[in-house]
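Undergrad: My questions are about this predicted structure, shown below with the sequence.
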Amino acid sequence: MIRDTIKAAQVAAMKSGDKPRLAAVRLILAKLKDKDIELRTASAVPEDDVLVTDVLQKMAKQRRESITLYEQGGRQELADVEKAELAVIEEFLPQQMSEDDTKAAIAAIIAETGAAGMKDMGKVVAALKAKHGTQLDMGKASGLVKAALAG
């Protein structure tokens, strides 16, 4: 499980005295704890690896946005801190599908669902997330779905 790998990384970072890495791992664990607390009242709790991947993807997206903003604002030292955190977060994310693989998966789902145009986009995106959600950046994937359905 991804969560166990993250906890092991925390222990390793403590032992090695790698403070920046330890701080990033602790951030991840704190976000996971927040999500666990949030889901205590939920009727359906997703599988743990799906939950962890979702949290990691959101954290990675936030870091990428921050890096862009810091670099535009001329704050390279802050951008470097965010890049270091992003590198740690990405270590725990499952291998992402390539763009070609993503397009092939989208084409297969469009064929399966019989989607014929933009009105079926939600159905295709939902099926894509159900099958490949942990391996995709859904933001990029929905753009590819839109292009596939429009074309």
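TA: Ah, there it is. Numbers count the residues shown, from 1 in each chain.

Undergrad: Every contact and neighbour count from this point should use C-alpha atoms.
TA: Will do.

Undergrad: ok now stretch 28-40, how far from the chain's centre?
TA: 15 Å (Cα atoms, centre = their mean, to the nearest Å).

Undergrad: make that stretch 141-150, sorry
TA: Its chain's C-alpha centre and that of stretch 141-150 lie 19 Å apart, by Cα atoms, centre = their mean.

Undergrad: So which bits of that stretch are buried?
TA: Buried residues in stretch 141-150, defined by neighbour count with 16 or more other Cα atoms under 10 Å: A141, S142, L144, V145, K146, A148, L149.

Undergrad: Who are the contact partners of the most centrally placed residue in the chain?
TA: Ranked by distance to the mean C-alpha position of the chain (Cα atoms, centre = their mean), the top residue is Q57 at 1.8 Å. Under the criterion of Cα atoms under 8 Å, 6 or more residues apart in numbering, the neighbours of Q57 are L93, D137.

Undergrad: next up, a second structure to put side by side with the first:
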Amino acid sequence: MENLKARLREDMKKHLKAGNRVELMTVRNLLGEINTREKGGKTPMEMDDAAVTSLLQKEAARRRETAQTYSEVGAEDRAAAENSEAGIIEAYLPAPLDAAAVQGIIDDALDTLREEGNELSMRSMGQVMKLVSAEVSGRFDGKKVSEMVRSSLA
């Protein structure tokens, strides 16, 4: 399976050939941001898919917030452009999970820890969160996951 950066690069070429200006500009900006993060700072580093996914989530959220601001001041055309970019970015993100699916993942993690002979209490929060976060990362709000784990342990 190809990684997210490679997919973005391939899509940039496709959009360039197809003449999709908005998609091309959006993907090009994302790749520029990734490049800046990788080469900026004291030591260059390679972003993995998890880091790229996190960046894409932030970029999509930023565009949605900007669109909201434009809507509030009556600049609907600019709001639509921001929402369009956010939609393009969100297409690269993993499908979001619903609360029921997350609860199922939490229950599986609790069962796994019990099978390993762990006595579960609020002190087990870190262990449970580690297992759950690995599966839901980027697909559900972390704060809500934490609350759900806490209530499951209580």
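TA: Good, I have the coordinates. Keep in mind the model is a prediction, meaning the values are calculated, not measured.

Undergrad: picking up where we left off before, sitting in helices, which of the buried residues of stretch 141-150 of the first structure do you find?
TA: A141, S142, L144, V145, K146, A148, L149 (DSSP state H).

Undergrad: Give me the neighbour count for T134 of the first structure.
TA: One way to gauge burial is a neighbour count; for T134 of the first structure, by other Cα atoms under 10 Å, it gives 21.

Undergrad: likewise G122 of the first structure?
TA: When neighbours are defined as other Cα under 10 Å, G122 of the first structure has 14 of them.

Undergrad: What separation do you get for it and P46 of the first structure?
TA: Applying Cα to Cα, to the nearest Å, one obtains 20 Å for the distance of G122 of the first structure from P46 of the first structure.

Undergrad: With V125 of the first structure instead?
TA: V125 of the first structure is 18 Å from P46 of the first structure, where distance means Cα to Cα.

Undergrad: which one of these two has more residues nearby?
TA: Of the pair V125 of the first structure and P46, V125 is the one with more neighbours under other Cα under 10 Å, namely 22 against 11.

Undergrad: before we move on, which element is the more buried one in?
TA: helix 121-132 (DSSP states H and E).

Undergrad: so where do the strands sit in the first structure?
TA: In the first structure, no strands are defined using DSSP state E.

Undergrad: So which bits of the strand or helix carrying T112 of the second structure are buried?
TA: Element membership for T112 of the second structure (DSSP H and E) is helix 99-115. Judged by neighbour count (16+ other Cα under 10 Å), helix 99-115 of the second structure contains these buried residues: V102, Q103, I105, I106, D107, A109, L110, L113.
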